[in-house]
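> The sequence and its predicted three-dimensional model are supplied below.
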Amino acid sequence: MTLTDFLVVSDIASAINACRANDSFSPKKFFAMVGLSKKSPPEIEKIFMILDQDKSGYIEQDELQLFLQNFSKGARPLTTAETRAFLLAGDKDGNGKIGWDGWVTRQRGSSPKVLQPCHVFIKR
């Protein structure tokens, strides 16, 4: 299973292009551009599982730094500042990792009814 099983290739390319410059990555904008904000919870869970490269149940800092490369092999790594901000946004218990609960929270943003990728994270 790959991200392109859930997301449109042209949307991914546009989102990667929009954050090509260092320190230009915005999780909220990126997830909206790739269409994650319109995905169902089961689809978002499958995407989380793809992004959890080591299958630990969490997305750790090293996985976040290479986050964009999950979407496109030629994408740049996130900067230290981008990685830290992304982690802080999803690390709901301060353990230095994003679990499923934090991912879901990140996806939903302020509205619990509408999923907005990268606004909610849920731990298992």
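Structure's in. What do you need?
> only C-alpha atoms for contact and neighbour calcs from this point on.
Fine.
> can you give me the strands in the protein?
Using DSSP state E, the strands of the chain run over 58-60, 97-99.
> List the residues that contact P77.
Contact analysis of P77 by C-alpha atoms under 8 Å, 6 or more residues apart in numbering lists 65-69.
> Adding mean neighbour count and distance to T105, write the strands of the chain out as TSV.
Output for those, formatted as TSV (neighbours: other C-alpha atoms under 10 Å; distance: least, C-alpha to C-alpha, whole Å):
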stretch	mean neighbour count	distance to T105
strand 58-60	25	14
strand 97-99	26	10
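> Put this next to the previous one:
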Amino acid sequence: MPMTKVLKEADITKALTTFKAPGSFDYKKFFQLVGLKGKTAGEVKAVFDILDKDQSGFIEEDELRSVLKGFGPEGRDLSESETQALLAAGDEDHDGKIGADEFAKLVAQA
């Protein structure tokens, strides 16, 4: 399913443009700009499923690195420090990956 089935294309473009520069990523601001904040639990889960490229039930570190590309082809890879910061913010059980519930909590913090 394309991300535009859940989020508005204009919001996705605005959010990706805002965080185009390496080192600029702020997940809270990104989730707000992209329109994810305020979506239903089902919609947040749908976005999680899109970002979980291997459908393992988790967003692993390599999937986190390319999280912006999951929102649109013009997205960039996160830097190592941005990836680690996002993982640290969302990985409550410290297993090195973010599950659907952890992702929902991460979005709710935005």
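Here it is on my side, so go on. Small disclaimer: the values here were computed from a predicted structure and weren't measured.
> so who does D23 of the first structure touch?
Counted by C-alpha under 8 Å, 6+ apart, D23 of the first structure has contacts 78-79, 81-82.
> from these, which would you call buried?
Buried by 16 or more other C-alpha atoms under 10 Å: 78-79, 82, out of the contacts of D23 of the first structure.
> nearest to D54 of the first structure, of those residues?
Proximity of these to D54 of the first structure (C-alpha to C-alpha) peaks at L78, which lies at 18.4 Å.
> show me what contacts the closest one?
Residues near L78 of the first structure by C-alpha under 8 Å, 6+ apart: 22-23, 25, 64-68.
> what do you get if the cut-off is 7 Å, keeping everything else the same?
Applying C-alpha atoms under 7 Å, 6 or more residues apart in numbering, we find L78 of the first structure in contact with 65-66.
> how about the helices in the second structure?
For the second structure, the helices defined by DSSP state H cover 9-18, 27-33, 41-51, 61-65, 67-71, 80-90, 100-109.
> M1 of the second structure: which of these is closest?
Smallest distance to M1 of the second structure across the helices of the second structure (C-alpha to C-alpha): 6.9 Å, for helix 41-51.
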